[in-house]
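Enquirer: sequence and predicted structure below; questions after.
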Amino acid sequence: MKSLLPGDALLIVDVQNDFVANGALAVPGGREVIPVLRRYLALFAEHGLPVFATRDWHPPDHCSFHTQGGPWPPHCVAHTPGAQFPDDLRLPPSVMVISKGADPAREAYSGFQGTSLHERLRAARIGRLFIGGLATDYCVLETVRDARALGYEVFLLVDAIRPVNVLPDDGRRAEEAMVQAGAIPLCLERLAA
């Protein structure tokens, strides 16, 4: 793996309070990605490279909630503590936050769906995305798929993702699907070497 280059960006997907320990929709092991992502954040800061972070930013009546007939408990309701990034993630002040899932009638797993992410990446002349976060088998998967479809070179930060695993092996299957879509699996030791 070559070192980080101009045109690279770190994209952190949905690392929010409701998806980590004791959250409304906690991903098993979700908190484990935080110290790893902090090391990626330090590496990108050292190279003066941008950081983007997506977040679910749902209205209280979002279609994905059980109360509306959806598959999930209410989570990441806009302007609530559960929708916030964990304090110990320590996102830099320069982070570019992308909110998704704000339309009550539409699900949005991908950070590109109904957002300005693609336009903002293009404006910043980003060609390579290093993607980690939560959850492997939903928002990370769909964000990686869309990034590849839009022509980005994608590095999947396999040490900084965790799956929901509604069905056993969903996470493994999602990782395989991302690799088949052209994502390159990567861990910090290889990037920092």
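Expert: Received, thanks. The structure displayed is predicted, hence computed values, not measured ones.

Enquirer: rest of the way, CA atoms for contacts and neighbours
Expert: OK.

Enquirer: show me which residues of the longest strand along the chain are buried.
Expert: With secondary structure taken from DSSP state E, the chain has its longest strand at strand 153-162. Residues 153, 154, 155, 156, 157, 158, 159, 160, 161, 162 are the ones in strand 153-162 that count as buried (16 or more other Cα atoms under 10 Å).

Enquirer: let's bring in a second one:
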Amino acid sequence: MYAKDVALLVVDLQPDFMPGGALPCQQGDAIVPAIAQLLASRRYATVIATQDWHPADHLSFASQHGWRQPFEQILLHGQPQTLWPDHCVQGSAGAALDPRVDWRHADLILRKGTQREVDSYSAFRENIGPHGDRPATGLAGWLHERGIAEVHVCGLARDYCVLWSAQDAAISGFRVRFLWERSRPVSAENDAATRIALEAAGIDLL
């Protein structure tokens, strides 16, 4: 078991990010057994799971922008925004946490992306403004108050929500380790850039 000041953060382990889902990561379902085992082993005294939880008319959806197509980029609140297929709509089967994991071992389930106008890749901050100066979700304070000093991050998608969560955890004052084999990307073409970003943030691969 890890020290009590180490937490596990499982990001967006939801069917819509797996093969057959609305926005599949490459082999996104392959990491489920390993993450399920991590939670069942109780190696972490503190476990947090995030859940993408969008209203049906969320502005990150290409369907809300007329002729725009999924994966195009626009400016939203002055920042680049990738337009996505409709995914993880509140209450839908694709938005549920994967049932193969026993989520009773999670101490907190954080829903993000709940505001129509704001996307939320990171578990720690909304997608408005530059890194480190974006509105907080409150997760950092919750972890600090529980005495957490180190966060291990895994889940989906490696090149977006997991990466941003790891970066923001580091900015928030935590030691961060990235569980590379327990994550999968939207596109493996982004893996090199993801590794560079993690190294620049001083984040270790575990």
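Expert: Arrived safely. Here the structure is a predicted model, which means the values were calculated and not measured.

Enquirer: re the thing from before, for the buried residues of strand 153-162 of structure 1, which one is nearest residue 61 of structure 1?
Expert: Using Cα to Cα, residue 162 comes nearest to residue 61 of structure 1 of those, at 26.7 Å.

Enquirer: rewinding a little: okay, the buried residues of strand 153-162 of structure 1 in TSV with distance to residue 34 of structure 1 next?
Expert: Shown next, in TSV, are the buried residues of strand 153-162 of structure 1 (distance: Cα to Cα, whole Å):
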residue	distance to residue 34 of structure 1
153	24
154	20
155	18
156	16
157	12
158	13
159	10
160	8
161	10
162	11
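
Enquirer: one step back: what packs against whichever helix or strand comes after the longest strand of structure 1?
Expert: Of the helices and strands lying after strand 153-162 of structure 1 in sequence (DSSP states H and E), the nearest is helix 170-180. Applying 3 or more Cα pairs under 8 Å, 6 or more residues apart in numbering; DSSP states H and E, one finds that helix 170-180 of structure 1 makes contact with helix 141-149.

Enquirer: now residue 79 of structure 1. Nearest residue, chain neighbours left out?
Expert: Spatial nearest neighbour of residue 79 of structure 1, chain neighbours left out: residue 57 (7.9 Å); criterion: Cα to Cα, 6 or more residues apart in numbering.

Enquirer: pretty sure the one you found contacts residue 98?
Expert: No - counting by Cα atoms under 8 Å, residue 57 of structure 1 does not reach residue 98; the two are 9.2 Å apart.

Enquirer: neighbour-wise, which of the two wins?
Expert: Using other Cα atoms under 10 Å as the criterion, residue 57 of structure 1 and residue 98 rank with residue 57 on top: 23 against 19.

Enquirer: contacting residues for the more buried one?
Expert: 76, 77, 78, 79, 83, 99, 100, 101, 102 (Cα atoms under 8 Å, 6 or more residues apart in numbering).

Enquirer: ok, of these, which come out buried?
Expert: Buried among these (16+ other Cα under 10 Å): 76, 77, 78, 83, 99, 100, 101, 102.
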